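Chemist: Sequence isn't available, so here's the structure alone:
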């Protein structure tokens, strides 16, 4: 009886390797596990920021549209200011308007608007107040966007580091076992490539969201700058009419 057994027969009787995501994580080296956990946490945090920013920016744009409609509808600016000041401004353009109107009222109540020098000083103060308000509000809206940018640029390289480390461990295992069959090589290579996949999974949504939010906030900043210029011109005309 022939007792020789072919390599193909041995390979056929060998148990199939478990290549599920959970099994790949459990079988990975501790360094690769650390990389995977880091990327998963970064991905979850990125998605939390994405949903929060998506809701906030949409609400801000909707409220800005409503405010501009109310502002240019021809109603009293004092009435609009009193209403917003009582409720508390909820979006950047309202904050901008309330800050400028508050400075105007304080200056007129204290009698600082006298002569051309007083008018010019008031216009400078209003311009400075609006500039500071724009910068503060945009900084508030841009919070955590830097994290999305960092995840988008760093996550693929972190995943690649995990892949390189995993492949190195696979080669060491192959050298130690002196077996180069696919059943031995495949699990280690799959573990290593899984780290790269997680890096891309974290980076791609972060980059896309960062680009979208940056464009949306850039357009909003242009709207705020335009409103500030128009409001300053409106107040300047009114001050000139009162001084005439």
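Modeler: Everything's here; your move. For clarity, every value in this text was computed on a predicted model and none was experimentally measured.
Chemist: only C-alpha atoms for contact and neighbour calcs from this point on.
Modeler: OK.
Chemist: what about the helices in the protein?
Modeler: Here the chain has its helices, by DSSP state H, at 7-13, 21-27, 30-71, 77-87, 92-109, 115-141, 145-177, 182-243.
Chemist: tell me what the last one is packed against?
Modeler: In this structure, helix 182-243 packs against helix 21-27, helix 30-71, helix 92-109, helix 115-141, helix 145-177, with contacts taken as 3 or more Cα pairs under 8 Å, 6 or more residues apart in numbering; DSSP states H and E.
Chemist: Now find how far off-centre it is within its chain.
Modeler: 6 Å (Cα atoms, centre = their mean, to the nearest Å).
Chemist: What I need now is the helices and strands packed on helix 182-243 written out in CSV, including mean neighbour count and distance to residue 85 for each item.
Modeler: Formatted as CSV, the helices and strands packed on helix 182-243 follow (neighbours: other Cα atoms under 10 Å; distance: least, Cα to Cα, whole Å):
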stretch, mean neighbour count, distance to residue 85
helix 21-27, 15, 54
helix 30-71, 16, 14
helix 92-109, 19, 7
helix 115-141, 16, 15
helix 145-177, 19, 30
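Chemist: To residue 209, which of the ones you listed lies closest?
Modeler: Closest approach to residue 209 among these is made by helix 30-71 (6.5 Å; Cα to Cα).
Chemist: what angle separates that closest one from helix 92-109?
Modeler: The directions of helix 30-71 and helix 92-109 differ by 50 degrees, with axes from the mean of the first three to the mean of the last three Cα atoms, to 10 degrees as the criterion.
Chemist: and here's the other structure:
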């Protein structure tokens, strides 16, 4: 009745279900670890970048020094600076149009970074919702096999039906083993991404306000 014995004694269909669920579990944990490390690093770098930015007295000089760094706050800053330079490069500047285009560019950059951060969370959601039903399919198949064994042996002795039932329940257990971490990680990471989105939106709004004041000074 060990897990290995239950797998080896299982029907080919139940074995396929178990293997699929184990692979899904491994894939889920790989995503969880990678995303957790990535989100911690991004949160730390965003905080450091924004703190240094608001301490800076010269936006252009700060952008030249730090604007090419590869994390969300830097990319939002880069999108804003690029739009600012395009909109103010002519002889006459449409102030309201510039403000509107800056808001669009900054909001698009925030949305792009959020989409990038949540790219693989759909896999966790899929595993969390589908794995229990795949395990249930293995359970149903194993119970059907048990009833077949009862008919073949013409006996309801526990020794006849126990292996099939045990295999069936083991498939359900593997399904839950894959689904539960996926659901918990999905919820926690979604919360983390929502916090990141709110932080980026605040940074974008503050940066937009700074550039708007620059337009007023140039009036």
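Modeler: That came in fine, so what should we check first? None of these values were measured; they are calculated from a predicted model.
Chemist: mind giving me JSON lines with the helices and strands packed on helix 182-243 of structure 1 and columns for distance to residue 185 of structure 1?
Modeler: Shown next, in JSON lines, are those (distance: least, Cα to Cα, whole Å):
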{"stretch": "helix 21-27", "distance to residue 185 of structure 1": "13"}
{"stretch": "helix 30-71", "distance to residue 185 of structure 1": "17"}
{"stretch": "helix 92-109", "distance to residue 185 of structure 1": "57"}
{"stretch": "helix 115-141", "distance to residue 185 of structure 1": "49"}
{"stretch": "helix 145-177", "distance to residue 185 of structure 1": "7"}
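Chemist: Now check residue 34 of structure 1 against structure 2: what is it aligned to?
Modeler: Alignment note (TM-score structural alignment): residue 34 of structure 1 maps to residue 16 of structure 2.
Chemist: let me fix that: residue 191 of structure 1
Modeler: Using TM-score structural alignment, residue 191 of structure 1 pairs with residue 167 in structure 2.
Chemist: can you tell me which residues contact the spatially closest residue to that match that is not a sequence neighbour?
Modeler: Distances taken as Cα to Cα, 6 or more residues apart in numbering place residue 6 nearest to residue 167 of structure 2, at 5.6 Å, with adjacent residues excluded. Contact analysis of residue 6 of structure 2 by Cα atoms under 8 Å, 6 or more residues apart in numbering lists 163, 166, 167, 170.
Chemist: Which one (most neighbours) among the residues you listed?
Modeler: Scoring the contacts of residue 6 of structure 2 on neighbours with other Cα atoms under 10 Å, the highest-scoring entry is residue 167 at 30 neighbours.
Chemist: picking up where we left off before, could you report the distance from the equivalent of the residue nearest to residue 167 of structure 2 over in structure 1 to residue 36 of structure 1?
Modeler: Using TM-score structural alignment, the partner of residue 6 of structure 2 in structure 1 is residue 24. Counting by Cα to Cα, to the nearest Å, the gap from residue 24 of structure 1 to residue 36 of structure 1 is 10 Å.
Chemist: do the same with residue 168 of structure 1
Modeler: 17 Å.
Chemist: Residue 93 of structure 1 contacts residue 62, correct?
Modeler: No. Judged on Cα atoms under 8 Å, residue 93 of structure 1 makes no contact with residue 62 at a distance of 11.4 Å.
Chemist: can you pull the contacts of the spatially most central residue of structure 1?
Modeler: In structure 1, the centroid-proximal residue (Cα atoms, centre = their mean) is residue 145; its distance is 3.1 Å. Residues near residue 145 of structure 1 by Cα under 8 Å, 6+ apart: residue 210.
Chemist: In structure 2, what sits opposite it in the alignment?
Modeler: Using TM-score structural alignment, residue 145 of structure 1 sits opposite residue 121 in structure 2.
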